[in-house]
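J.: Below are the sequence and a predicted model; questions follow.
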Amino acid sequence: MATKLVQQPIPASHVIPPKPRATKIIKTLRLFSATHSRTKSPIFGECISSFRPIYFTKVAEQSPGMVEDETLAQAKTELYQAIQGLNRGIFGIPSAKKSEIEGFVKLLESQNPTPDPTLKLEKVGGCWKLVYSTITILGSKRTKLGLRDFISLGDFFQIIDVTKGKAVNVVKFSAKGLNLFNGKLTIEASFKISSKARVDISYDQSSITPVQLMNVFRKNYDILLGIFNPQGWLEITYVDDELRIGRDDKGNIFILERTGDNEP
C-alpha cells in the first residue's frame, strides 16, 4: 500500500516577515552585488544566494521654483558669454550672433522677476553700464565721427534718478593726438510713467567735455545726438538686482548691468 506523505507545517519562527514600505519623499533602494556566496537553506533544502546588500539613497525631486531659478541663472550666464568681446555691438555683429543674443533676451523676458517695473522704481534707479545694444555706428557715420582711428569709445553709463524723473546718459571717449585726452558726451532726459512697464522719454539737454573733444565733434554733433538721443519711449522688459533689459520705440534692445549709485 502506498505511503501517504504529509508535508510538515513550517514553524512560525521561520516565516519571513514582510518588507517595510518605502517612504514617499526619500526612497532607499537595495541592490545586491553580482558576487555572492551560495549557502544551503535550512528551510527549503536547496541552494539560495547569500547577498551582500548595497544601499543607494534617492533624494527628493527639486521644486518647480528651484528649477526656474536655475534656468534663469543659466540664461544670464549664457547671455553674458554670448556678448563677450562684442564691444556692446556698437559697430555691428553677424546676424547669427544677433539672433542668438535675442534668443537669450526673450528667455529672460519670459521669466522677468519684476513684471511691473514702473511700480517698483527702486529696482530701476541708480547707475547702470551698457553691455550690449542693437544701436550701431556703421559706414560713413563711423568715419565722420572719427571712430575708426582717431576717437575710441569708452564705457556707456546711465544714471536714473527716480525721485526727479530724470535719466542721464554718459558716453565716454578717448582721443589720440599729440596728447591723449579723455572726454564724455552727457545727455540729460526726463521720463514719465505711461504703463506698468513703459516710460515716455523727452530730451532735455546735452554737452561734451572737454572743449577739445567738442571741437572734434562740433561739425557732426547732430549725427552723434541722433545715435544716442533717448527721445521716445522705453519698455523695461526685464530687471533684477544686477541686470536690466529694455526695448525702445525704434526696435532697439538694451542690456545693462548695475554698477553702483553714483555717477562714474
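T.: Done, it's in.
J.: Please make it C-alpha for all contacts and neighbour counts, starting now.
T.: Fine.
J.: Doesn't P230 lie inside a strand?
T.: No: counting by DSSP: H, G, I helix; E, B strand; the rest coil, P230 falls outside a strand, being coil.
J.: Quick check: it vs A189, distance?
T.: Using CA to CA, to the nearest Å, P230 is found at 7 Å from A189.
J.: what's the overlap in contacts for these two?
T.: 201-203 (CA atoms under 8 Å, 6 or more residues apart in numbering).
J.: from those, which is closest to K141?
T.: Nearest to K141 out of these is Y203 (CA to CA; 21.7 Å).
J.: How many neighbouring residues does that closest one have?
T.: By other CA atoms under 10 Å, 15 other residues sit near Y203.
J.: cool, the one 3 residues further on as well?
T.: Applying other CA under 10 Å, we find 15 other residues in the vicinity of S206.
J.: do R88 as well
T.: R88 has 21 nearby residues by other CA under 10 Å.
J.: Checking it next. Helix, strand or coil?
T.: helix.
J.: I'd assumed S133 was in contact with it.
T.: Yes: using CA atoms under 8 Å, R88 is in contact with S133, at 5.9 Å.
J.: Tell me which stretches of the stretch 51-200 of the chain form strands.
T.: Under the criterion DSSP state E, counting those that start in this stretch, the stretch 51-200 of the chain contains strands at 53-58, 126-133, 151-161, 166-175, 181-193, 198-209.
J.: got the contact list for stretch 236-244?
T.: Contacts of stretch 236-244 (CA under 8 Å, 6+ apart): 108-109, 112-115, 117, 123-124, 197-198, 245-247, 255-258.
J.: Which entries within these meet the buried criterion?
T.: 108-109, 112, 114-115, 117, 123-124, 197-198, 245-247, 255-258 (16 or more other CA atoms under 10 Å).
J.: take a look at this one as well, against the first:
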Amino acid sequence: MVHQLLNIKQELISISKASEIGFNNTPTTQEQIDRLAEQIEALNPTTEPTKHLELLQGRWRLLYSTFGLERDTTLQRLSFGKLPNVTVRVTGIFQEIYLIDQQYNNVIEFTVGSGVTGITLIKARYTVEDTKRLNIDFLEASTKSANNNLSESTFREALGVDNEVALESTLSFSGWSDITYVDEDLRLMRGNQKNLYVLVRDE
C-alpha cells in the first residue's frame, strides 16, 4: 500500500505541475488528475484531518485547481470585485495556514505589464465543522508590491491607479472546504463549488 501510495503521489504531483495551476488544463489532463485524486483520497493516511491541524500549518503551493482562474486576469477578479480593474499576469498561488488566530490566507503573486511584481492577499479565518471540513470566513483583500524597496507611489504608477484608489478592502462572505487528503507534503481539498485543489508544501 505504501509503494502504491508513493507512485500515485508522484504521478499526481508531476501531472499537476505540468498543468501550471490548471492554466494549461486539457480534458485529458483533468481526467487523469481526477482519477489519481480519487485513488489517493481512498488511501488517505489521515482519516480525520481536522484532528491533525498541525499537518496543515505552513505555506503551501497550489499546483492545480479546477477553479477556472485565468493566467491573465485582473486584480478585481482576484479580489472578488473589491480591488481595481487592473490587468495582471498570475505567476504563483500559495496558501498559508496557521493555528494562531486560525489564519487561512491565499497569496497570489503576479506581474503587471511594466514587469513590476505584486502580491494580492486574501485574508480569511477557518473554523472546524467536522472531521474533514473547514468553514472559511473571508475578511480582507489587499495588494502590494512584492519588492520591499519599491515605494507605494511607484507601485501605484505601475498599476495605473492614483492615490484615491483603495488597494485594500474588507470582505464579508463565507465558504467551506473539505480536506480529502493530507500528509506531510501533499494536500487535496474540495471546495463548496465542487472544485479540486492539489497543493504541496512550499519549502
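T.: Alright, I've got the coordinates. Just so it is clear, the structure is predicted and the values come from calculations on it, not from any experiment.
J.: care to give me the TM-score?
T.: Once the chains are laid over each other, their TM-score by TM-score structural alignment, normalised by the length of structure 2 reads 0.78; 178 aligned residues with a CA RMSD of 2.9 Å.
J.: Now do the end-to-end distance for stretch 192-212 of structure 1.
T.: Note: stretch 192-212 of structure 1 ends 35 Å apart using CA to CA.
J.: Actually, stretch 243-254 of structure 1.
T.: The first-to-last residue distance of stretch 243-254 of structure 1 comes to 11 Å (CA to CA).
J.: can you name the residues of structure 2 that it overlays?
T.: Aligning stretch 243-254 of structure 1 against structure 2 (TM-score structural alignment) gives residues 186-197.
J.: Tell me the spacing between K164 of structure 1 and L119 of structure 1.
T.: Going from K164 of structure 1 to L119 of structure 1 by CA to CA gives 15 Å.
J.: okay, the two: which has more neighbours?
T.: The neighbour comparison of K164 of structure 1 against L119 (other CA under 10 Å) goes to L119, with 13 against 9.
J.: Trace that one over to structure 2, please.
T.: In structure 2, L119 of structure 1 lands on K51 (TM-score structural alignment).
J.: can you pull the contacts of the residue lying closest to its match once chain neighbours are set aside?
T.: Leaving aside its sequence neighbours, K51 of structure 2 sits nearest to T131 (CA to CA, 6 or more residues apart in numbering; 6.6 Å). For T131 of structure 2, the contact set (CA under 8 Å, 6+ apart) comprises 48-51.
J.: Next: F254 of structure 1.
T.: By CA under 8 Å, 6+ apart, F254 of structure 1 lies in contact with 130, 132-134, 245-247.
J.: swap in T120 of structure 2?
T.: 75, 78-79, 107-110, 141-144.
J.: how much space between the residue opposite it in structure 1 once aligned and L138 of structure 1?
T.: T120 of structure 2 maps onto L185 in structure 1, with residues paired by TM-score structural alignment. For L185 of structure 1, the distance to L138 of structure 1 (CA to CA) stands at 19 Å.
J.: again with S99 of structure 1
T.: 19 Å.
J.: Could you do R38 of structure 1 as well?
T.: 81 Å.
J.: Buried residues, stretch 101-111 of structure 1. List them.
T.: For stretch 101-111 of structure 1, by 16+ other CA under 10 Å, it's 101, 104-105, 108-109.
J.: got a list of contacts for it?
T.: Contacts for stretch 101-111 of structure 1 (CA under 8 Å, 6+ apart): 72, 75-76, 78-79, 82-83, 237-238, 245.
J.: Just to check, S207 of structure 1 is in contact with I187?
T.: Yes: counting by CA under 8 Å, S207 of structure 1 does reach I187; the two are 6.7 Å apart.
J.: Tell me which of these two has more neighbours.
T.: I187 (21 against 13).
J.: these two touch, right, the more buried one and K172?
T.: No: under the criterion of CA under 8 Å, I187 of structure 1 is not in contact with K172, lying 11.6 Å apart.
J.: quick one on the thing from earlier: for I93 of structure 2, state which of the contacts of T120 of structure 2 is nearest.
T.: I93 of structure 2 has its nearest neighbour among the contacts of T120 of structure 2 in I108, at 4.5 Å by CA to CA.
J.: which residues does D130 of structure 2 contact?
T.: Going by CA under 8 Å, 6+ apart, D130 of structure 2 touches T50.
J.: Now check structure 1 for the residue matching it.
T.: Applying TM-score structural alignment, one finds that D130 of structure 2 aligns to S195 in structure 1.
J.: So which elements touch the biggest helix by length in structure 2?
T.: Counting by DSSP state H, the longest helix found in structure 2 is helix 2-18. On a contact count with 3 or more CA pairs under 8 Å, 6 or more residues apart in numbering; DSSP states H and E, helix 2-18 of structure 2 meets helix 27-41, strand 58-65.
J.: No more questions from me, cheers.
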